[in-house]
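Participant: I'd like to go over a predicted model; first the sequence, then the structure.
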Amino acid sequence: MRTIDWIPADDAEREPGRGFIRLVDQTLLPDSLVELDIHDLDVLVDAIQRLAVRGAPALGVAGALGVALAAQNLPADLARQAIAELREARPTAVNLAYGVDTALAALERGGALAALEAALRVRDADIAACVAMAERGTDALTRLIPDRAALTVLTICNTGALAAVEHGTALGVVAKLHRDGRLVRAIACETRPLLQGARLTAWELGRMGASYDVIVDSAAAITLARGGVDAVLVGADRIAANGDTANKIGTFAVALAAARAGVPFLVVAPETTIDPATPNGDAIEIEDRGGAEVRFFRGVRVTPPDATALNPAFDVTPADLITAIVTDARVIDVVAGDTPASDTPAARPVAAETTE
């Protein structure tokens, strides 16, 4: 099963490139596994904004495939307007803009079929990148924690196959630890207010047969302080040039607790999540999703009727709280002073192993 993919239309042989987007509706998990067929760009934008599809890598693929969908279904002027709206659907996640821009550049050079070909390359690159990150991530953990063959790891939000096309980023590393017989237990923070950890990460861990616990977000600090966690693995929605990292709200608090407990804190994300144009975390736009998600859960009000709420979807973890950033091309040793913009052996991409 793929979280998101392009499905060729029945008449694609007569009209090459025609098709639609199929994606898992993550709002219905873990109760129901339902796939949506997306034929219109406004439906895709809605799916992105209501988190039917989410996760930085998956959003990049959605953005690229969305350009292909617009190009085949809309006149050029309407397509451009719709594509611009798609690009801004989730402002914090840089991969969405990356996917849109990549396919849009191909559209302008070579038309609708070129846009689809570029989008499919974005999809395939994500699959390869996740495999590479799992390898680099497990190797990095071996170097950081050489005295423990098997590990207990803590994570927040969902960074598994549901956040990508097939494998995932941080949870992809957890999955490889499990396959290699090196995972003692995974601890998943519930991830308020929409419970991506309790609903999605727990569902993925259960499907892979891994041992796991779900904890409330506010229990992460005491869990780390008690010494039962060997490493923290998180994803990212945007990584600034200096290494500051935007991720799901609550990640900053986990990083603070990990630093206090002396537990390695690893960010796992593809190279495409690094934004060289963003100098530091202060320059990252933080999406506010409105108070309804805090005041209500699945249609049930959980606050007094007149309560107001703040709902930042992300926070920024400063680079000085991060041990390493693991991408598909390199491991950036942040503790040693390297940054995504560094030109040092530890931070420089390995050309022979890149996915592009």
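Facilitator: Sure thing, it's come through.

Participant: when you work out contacts or count neighbours from here on, use the C-alpha atoms and nothing else.
Facilitator: Will do.

Participant: what number of residues lie near Q81?
Facilitator: For Q81, the neighbour count with other Cα atoms under 10 Å is 11.

Participant: what does I286 give?
Facilitator: 20.

Participant: show me the contacts for it.
Facilitator: 91-92, 312-315 (Cα atoms under 8 Å, 6 or more residues apart in numbering).

Participant: most neighbours of all the residues you listed, which one?
Facilitator: Most surrounded of those: other Cα under 10 Å gives F314, at 24 neighbours.

Participant: comparison target below:
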Amino acid sequence: MSKESTIKSGELTTISWEEDGVRIIDQTKLPESLEFITCSTYYDIADAIKKLAIRGAPAIGVAAAMGLALCAKKSTGPTKPTLLSDLKTAYQILLSTRPTAINLKWGLDTIMEVALKYDKVEDIKDAVIQSAINLSREDIAINKRLGGYGSELIKDGEVVMTHCNAGALATVSYGTALGVIRSVKQSGKKISVIATETRPVMQGSRLTAFELVHDDIDVSLIPDTAVGHLMANKMIDKVVVGADRILSTGHVYNKIGTYQVALLANSHKIPFYVAAPMSTFDLKNEISSIIIEERSKDEVIKIGDKRIAPAGVKIFNPAFDLTPPELISGIITERGVVYPPFKENIAALFEAKSNIGN
């Protein structure tokens, strides 16, 4: 795994396939510096996902797909069965990195389906690599379509709150929730953004604020504890967040703290929208089967290298929470906005997708 450091203007690209490996922005270094890591093996990809060097549901879905592509490229298996065996090993290692976001499994399953279609080893390798590259290109196009639909919900001059980071850094580029905000700006409307800091890893302050400042979009950063105060004082017009998994019922798993933002928005009659591609929907599982990832206690008891909690204190650090559908005004996708009743309308959305054939 190699590193480089550079700062460029223009759109941020979180992950890309290069001749020497998969190039990703190391998000653990932001906002102090914009550094890139080149992952040469699927082990490097798995390590980057675990360490949050790359994060965000769509981004890790593409990263996992590219991890399998790296595995295929480097496999010395001379036959289809041996190559598939290598891919299955990589699949399990990559799948185990983060359990809550559905896009990771979606990316892996998409690549495995492609691998099974071919018989010759070289054909499998070529198809797997090209499919991973295609997923990255499609992600950008999907985000821009999603952003266009979301932009129609935002009026000129409104103030939009967002939580965590669902921007270019959570996708290949452009973003979901921040894709909506970018699309609003590109449409010529004025917009101001309130970003929560998003404890304990500070994705709002480190990543969302970084992105919006980078794009010259008006943004103010607030402590997580200030959300209710701003809403009570009518300082927020709408809320737009991303998602890591959306069930067929409209239940949304997203960064910890999303649920309380939704509760407060509902209490103050502020529209609360979720922006996510259709690859984030999980139509098979129910709440009882979803694992909420728990992360290291160090994320809570330390800021940088400084300890902020006493030795011996117990720590509970869930990475995600569940927002029920009754708190959600609409779900913005690349095929339009889904409104309540979510169970019926999500089913109709996927039925229409199936009929179109893509």
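Facilitator: Great, that's in hand. Bear in mind that the values here come from a model prediction, so they are computed numbers and not experimental data.

Participant: now intersect the contacts of I286 of the first structure with the strands, please.
Facilitator: The strands, defined by DSSP state E, take in 314-315 from the contacts of I286 of the first structure.

Participant: which of the contacts of I286 of the first structure does the second structure keep?
Facilitator: Here is what carries over to the second structure from the contacts of I286 of the first structure, by both residues aligned by TM-score structural alignment, their matches' Cα atoms under 8 Å: 91-92, 312-315.

Participant: among these, which two are most distant?
Facilitator: Farthest apart among those by Cα to Cα are P91 and D315. That separation is 13.2 Å.

Participant: in the second structure, which spans are helices?
Facilitator: 42-50, 57-74, 80-95, 102-115, 121-151, 177-186, 203, 209-214, 227-232, 258-267, 298-301, 342-356 (DSSP state H).

Participant: buried sites along the third one?
Facilitator: If you call a residue buried by 16 or more other Cα atoms under 10 Å, then helix 80-95 of the second structure has these buried ones: 80, 83-84, 86-88, 90-91, 94-95.

Participant: ok, back up a step: so of the helices of the second structure, which one's packed in deepest?
Facilitator: When the helices of the second structure are scored by mean count of other Cα atoms under 10 Å, the highest mean neighbour count falls to helix 57-74 (a mean of 29).

Participant: could you give the angle of that one to helix 102-115?
Facilitator: Counting by axes from the mean of the first three to the mean of the last three Cα atoms, to 10 degrees, helix 57-74 of the second structure points 30 degrees away from the direction of helix 102-115.

Participant: by contact count, what packs against helix 57-74 of the second structure?
Facilitator: If contacts are counted by 3 or more Cα pairs under 8 Å, 6 or more residues apart in numbering; DSSP states H and E, helix 57-74 of the second structure sits against strand 15-18, helix 42-50, helix 80-95, helix 102-115, helix 121-151.

Participant: and the contacts of I286 of the first structure as TSV, adding distance to L162 of the first structure?
Facilitator: Formatted as TSV, these follow (distance: Cα to Cα, whole Å):
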residue	distance to L162 of the first structure
P91	20
T92	18
P312	22
A313	18
F314	18
D315	21
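
Participant: just the contacts of I286 of the first structure now: which is nearest A175 of the first structure?
Facilitator: Checking the contacts of I286 of the first structure one by one against A175 of the first structure (Cα to Cα), the nearest turns out to be F314, at 24.4 Å.

Participant: am I right that that closest one is in contact with F252?
Facilitator: No: using Cα atoms under 8 Å, F314 of the first structure is not in contact with F252, being 9.2 Å away.

Participant: any idea how far apart the tips of stretch 27-46 of the first structure sit?
Facilitator: For stretch 27-46 of the first structure, the first-to-last residue distance is 12 Å (Cα to Cα, to the nearest Å).

Participant: can you check stretch 33-53 of the first structure too?
Facilitator: 13 Å.

Participant: what lies in contact with it?
Facilitator: Outside stretch 33-53 of the first structure, the residues that reach it (Cα under 8 Å, 6+ apart) are 20-28, 54, 59, 66, 69-70, 73, 82, 85-86, 89-90, 163.
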